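Trainee: one predicted model, sequence on top.
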Amino acid sequence: MSMEIDIPVTAAARRDMEANREEALDDDGLPRRTGTVWTASAHIITAVIGSGVLSLAWAMAQLGWAAGSVSLVLFSVITLYTSSLLADCYRTGDPCNGTRNYTYMAAVKSNLGGTKLWLCGLSQYVNLFGVSIGYTITASLSLAAIVKSNCYHWKGREADCSVPTSLFMVGFGMVQIFMSQLQNFHKLWWLSIVAALMSFCYSFIGVGLSAKSVISGEIGETSITGTVVGVDVTAAEKIWKSFQALGNIAFAYSYSLILIEIQDTLRSPAENKVMKRATVVGVAVTTVFYILCGCLGYVAFGNKAPGNMLTGFGFYEPFWLIDIANICIVVHLLGAYQVFSQPLFAVIELRIAQWFPNSNLLNHERPIVINNRLGFSVNGFRLAWRTGFVITSTTLAIIMPFFNEVLAFLGALGFWPLTVYFPIEMYIAQKGVARFSTEWVFLKCLSFVCFLISVIAACASIQGVIASLKHFSPFHTRF
């Protein structure tokens, strides 16, 4: 037998309880955000350091000490500056009490709207689709590198250890078909932590192996201008690959797309000021790391630097450490593929659901229980659409498995519109920057210069793909 006792609550106690509940909420009624400059800095560093770091030694080799070092610093300065502009766009109106914009697209909608919102969506989702192709290529090259490194270790460096990458891409795609059906993928918070740890692990291994080569004196031939025309490359190749290198560096710095989401984790008030400080810390740490990676890698390999420092076999030993690094890359990209694909899945499925609200194909969920703790549900449309998406991205990766060219194209595709153009346009609109004023002219000139960089990097990457396709046959050419 149980007995319930009613304890009277005084008016004062009730007011205290209401006050405590209000204190637990932010101004938008959501649970109070607790992020600080240090947590935001950690998010930025985690978001920026990734597969782009693997191509920096190659980029330095194409540009040389002068242009390469300047480019690494210049891209970091531009990213830092435009990120500070974007931080001011988190709230519409008053910087402390204005309406919050929870996503990049929401910020563009509230500040620009109209055609620019449509262009932003197009840029964002084409970029997300491109990333799925790039990650499929990178993961398959790492899987192939694991097989090759063991082959070289046991059979010698002169042995024919080439392997077809197409089979690895098909295998990676099959895993992604299954993972794409996980409807609540965003709840797997631990996967982001694992992916972040993996990216740091393989990045530090790359830096460590480069430093070891430099310390031991096993270095390549470097120069102020990089690869030498007539020795390493032709005059035309020098120009195209130098522009490609700019795209690779731009890809390495791309994180503006998630800046607003990171800022939405910060405690009030004045989130923009805290975000600006976090951006300084995050970009500064990343730039130092990139300079170390690019410069040490360039010293270690010289003008013969491979496109991917961990799969191009500038390093052969210790083979087990190279295997660990490539396993980390694969694990990282297994989760990162879904992190970038799920927003695109959600947008398409939301649109289709709005067009056909009563469709059984969309609304009927069939539960699949694996065991008492693991299970998920599928429906016909999600199964067909997401599977088709993975098959398409995998097929394009098989047709164009060119690491540097694809990364350069993705860097060019995201750099100008998402890192530069929209932050500048939103800042001008929100702050009411006078037309033809000094600040307006400076911002427009910066945007135009970055537009030109993106265009030439995109053209160079397309030219590189076309040139590589002349010597490539899907399912036959071996890596």
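Mentor: Received it, and whenever you're ready, just let me know what you need.
Trainee: CA only for contacts and neighbour counts going forward, please
Mentor: Noted.
Trainee: and the closest residue to Met426 other than its chain neighbours, what is it in contact with?
Mentor: Among residues not flanking Met426 along the chain, Asn111 sits closest, at 5.6 Å (CA to CA, 6 or more residues apart in numbering). Applying CA atoms under 8 Å, 6 or more residues apart in numbering, we find Asn111 in contact with 89, 92, 426, 429-430.
Trainee: repeat for Ser55
Mentor: Going by CA under 8 Å, 6+ apart, the list of residues near Ser55 reads 248, 307-309, 404.
Trainee: which residue ranges of the stretch 201-350 of the chain form strands?
Mentor: Counting by DSSP state E, counting those that start in this stretch, one finds no strands in the stretch 201-350 of the chain.
Trainee: ranges for the helices of it?
Mentor: 235-252, 259-263, 271-301, 319-355 (DSSP state H, counting those that start in this stretch).
Trainee: need these in CSV with distance to Cys120 and mean neighbour count, can you?
Mentor: Listed next are the helices of the stretch 201-350 of the chain as CSV, based on distance: least, CA to CA, whole Å; neighbours: other CA atoms under 10 Å:
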stretch, distance to Cys120, mean neighbour count
helix 235-252, 18, 24
helix 259-263, 14, 22
helix 271-301, 22, 23
helix 319-355, 13, 18
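Trainee: relative to Ile45, which of those helices is closest?
Mentor: helix 271-301 (5.3 Å; CA to CA).
Trainee: wait, is Pro367 part of a helix?
Mentor: No: secondary structure of Pro367 (DSSP: H, G, I helix; E, B strand; the rest coil): strand, not part of a helix.
Trainee: got another, please set it beside the one above:
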Amino acid sequence: MGTRLHASDNKYYNEQDVDERDAQEKAIDDWLPITASRDAKWWYSAFHNVTAIVGAGVLGLPYAMAQLGWGPGVSVLVISWIITLYTLWQMVEMHEIVPGKRFDRYHELGQHAFGEKLGLYIVIPLQLIVEAGVDIVYMVTGGRCLHRFYTLVFKDCKKMKLTYFIMIFASVQFVLSHLPNFNAIYGVSLAAAVMSLSYSTIAWGASLNEGVRPDVQYDYKDTTIAGTFFNFFNSLGSVAFAYAGHNVVLEIQATMPSTPEKPSKGPMLKGVIAAYVAIAICYLPVALICYWIFGNKVEENIFMTLEKPVWLIAMANLFVVIHLSGGYQIYAMPVFDMIEYVLVKKRKFKPSWRLRIVSRNIYVAFTMFIGITFPFFDGLLGFFGGFAFASTTYFLPCIIWLAIYKPKKFSLSWFTNWICIVLGVILMTLAPIGGLREIIVHATKYKFYS
């Protein structure tokens, strides 16, 4: 039987052994959630991206506006929309930058740009912080919206702890987390995308219905200079949190078919553009109209501020819960892929449903526990948004682009990427300071598991 040379270690292997190994590798890839299916349509990209980006962040945008003010607030929203659309386009373009190869995961692109080890060390920690951070915030927000629904509809019933509602939301995630891959959750994601458009419309529509408050004020909420600055920094992180889809975009694109004649970037870009139109429709009216109506009296979650009509606000809170259920899964799927990749390929566990049940349940339980312990919605938005989201969304794609394409110094591409990098680094530096301060302020008044 013939033999062939294995280039990595200069040893001879039996062809049958190599073929068997290749077959095993393919079987594992077909089992892992990111690479299991590649028959998605462009509209899958659209509602996956809407679900990934429009989430808990939109609920905090009016509060961010109250801490930023009219001029800075509008500027930050619009500039963030432009920068993140640009960096998302870069990610889509780089998915198949090497002919015949697909970078199905964010860290694989990082490894191509920075080297096997360095790329892994740069991208994996940031991506895990982002994805686990989103899921923790979604746990808190889902629980709060369920709690709000309960208090609106069952006013005469016994009061219940927020902890119980976070656990109710988590129980849904324990079930949904066992859908095997991205394409298996397309129905959940579609429902989530529809819900995001629905509750965003309800948020600004109900605000208009209430009318501008007679005592509305647009001054900064905090009366001290230090507090105003810290709140300003925290709100930068909240806006960064609202534009977070980059952390799963390569994984979403990995589910699409691709050939040399019809690469995946074509349909993926159609989905991205459709998603960003929907994002603008959701974000700008909610941020601007709700701030105009309530001023600096707006709560950190807009649905905590709105009161009338009761049935509509209650329904909107349920819409948020449905959307966050889909959003949780969009961000959890790459984490499941990382966990299962390590267990199967590195630790040599056998791919099985038992492995998935144990590993995925542990992850959901972890995010539930952290969410119950630290349910500080706005502080979490600012801290996670600044520390990790600014990196992976605003400037890491630009650094990778410069490392791979090496555009001519002082060219338009060079200038554009460096402007994004500078703004992103400033955001990453300032926002976590405000978010951490917000968490500390809340923690001094908070009784754990209350």
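Mentor: Sure, I can see it. All values derive from a computational prediction rather than experimental measurement.
Trainee: lining up the contacts of Asn111 of the first structure with the second structure, which overlap?
Mentor: Retained contacts for these in the second structure, judged by both residues aligned by TM-score structural alignment, their matches' CA atoms under 8 Å, are 426, 429-430.
Trainee: check contacts around the aligned residue in the second structure for Leu128 of the first structure.
Mentor: Under the alignment by TM-score structural alignment, Leu128 of the first structure pairs with Glu131 in the second structure. When contacts are counted by CA under 8 Å, 6+ apart, Glu131 of the second structure touches 247, 331-332, 335.
Trainee: same check, this time on Ser473 of the first structure
Mentor: If you count contacts by CA under 8 Å, 6+ apart, then Ser473 of the first structure has Ile399 around it.
Trainee: so it, which of the three states?
Mentor: Under three-state DSSP, Ser473 of the first structure comes out as coil.
Trainee: where's the residue nearest the centre of the second structure relative to Lys308 of the second structure, distance?
Mentor: With distances taken as CA atoms, centre = their mean, the residue of the second structure nearest its centroid is Ala244 (4.3 Å). Distance, Ala244 of the second structure to Lys308 of the second structure, by CA to CA, to the nearest Å: 31 Å.
Trainee: ok, now Phe114 of the second structure?
Mentor: Counting by CA to CA, the gap from Phe114 of the second structure to Lys308 of the second structure is 53 Å.
Trainee: just flag the most distant two among the contacts of Ser55 of the first structure.
Mentor: The span of those, defined through CA to CA, is set by Asn248 and Met309 at 13.2 Å.
Trainee: what number of residues lie near the closest residue in space to Tyr218 of the second structure that isn't next to it in sequence?
Mentor: Closest residue to Tyr218 of the second structure apart from its sequence neighbours, by CA to CA, 6+ apart: Gly295 at 5.0 Å. Using other CA atoms under 10 Å, Gly295 of the second structure has 26 other residues around it.
Trainee: residue contacts, Ile329 of the first structure?
Mentor: 51, 139, 142, 198-199, 202.
Trainee: filter those residues down to the ones in helices?
Mentor: 139, 142, 198-199, 202 (DSSP state H).
Trainee: which one of those residues is nearest to Pro269 of the first structure?
Mentor: Of these, the one sitting nearest to Pro269 of the first structure (CA to CA) turns out to be Ser199, at 32.4 Å.
Trainee: now check the first structure for the residue matching the residue nearest to Tyr218 of the second structure.
Mentor: When the first structure is aligned by TM-score structural alignment, Gly295 of the second structure is paired with Gly302.
Trainee: next one: that match from Tyr290 of the first structure, what distance?
Mentor: 17 Å.
Trainee: ok, now Gly464 of the first structure?
Mentor: Remark: distance between Gly464 of the first structure and Tyr290 of the first structure (CA to CA) = 24 Å.
Trainee: next one: Trp355 of the first structure
Mentor: Distance from Trp355 of the first structure to Tyr290 of the first structure, by CA to CA: 46 Å.
Trainee: check Leu410 of the first structure too.
Mentor: Taking CA to CA, one finds Leu410 of the first structure at 18 Å from Tyr290 of the first structure.
Trainee: quick one on the thing from earlier: does the match of Leu128 of the first structure lie in a helix or a strand, and which?
Mentor: Assessed by DSSP states H and E, Glu131 of the second structure sits inside helix 116-153.
Trainee: what residues are up against the residue mapped onto Val216 of the second structure from the first structure?
Mentor: Superposed on the first structure with TM-score structural alignment, Val216 of the second structure falls opposite Glu221. For Glu221 of the first structure, the contact set (CA under 8 Å, 6+ apart) comprises 299, 301-303.
Trainee: can you match the residues you listed up with the second structure and say which hold?
Mentor: Where the second structure agrees (both residues aligned by TM-score structural alignment, their matches' CA under 8 Å), the contacts of Glu221 of the first structure reduce to 301-303.
Trainee: chain neighbours aside, what residue packs nearest to Val310 of the second structure?
Mentor: Leu152 (6.6 Å).
Trainee: which residues in the stretch 351-450 of the second structure form helices?
Mentor: 353-373, 377-384, 396-405, 412-445.
Trainee: most tightly surrounded among these?
Mentor: helix 377-384 (a mean of 28; mean count of other CA atoms under 10 Å).
Trainee: give me the stretch of the first structure that it matches.
Mentor: So helix 377-384 of the second structure sits over residues 403-410 in the first structure, by TM-score structural alignment.
Trainee: now do that stretch: distance to the chain's middle.
Mentor: Stretch 403-410 of the first structure sits 13 Å away from the centroid of its parent chain (CA atoms, centre = their mean, to the nearest Å).
Trainee: stretch 117-124 of the second structure too?
Mentor: Distance, centroid of stretch 117-124 of the second structure to centroid of chain: 19 Å (CA atoms, centre = their mean).
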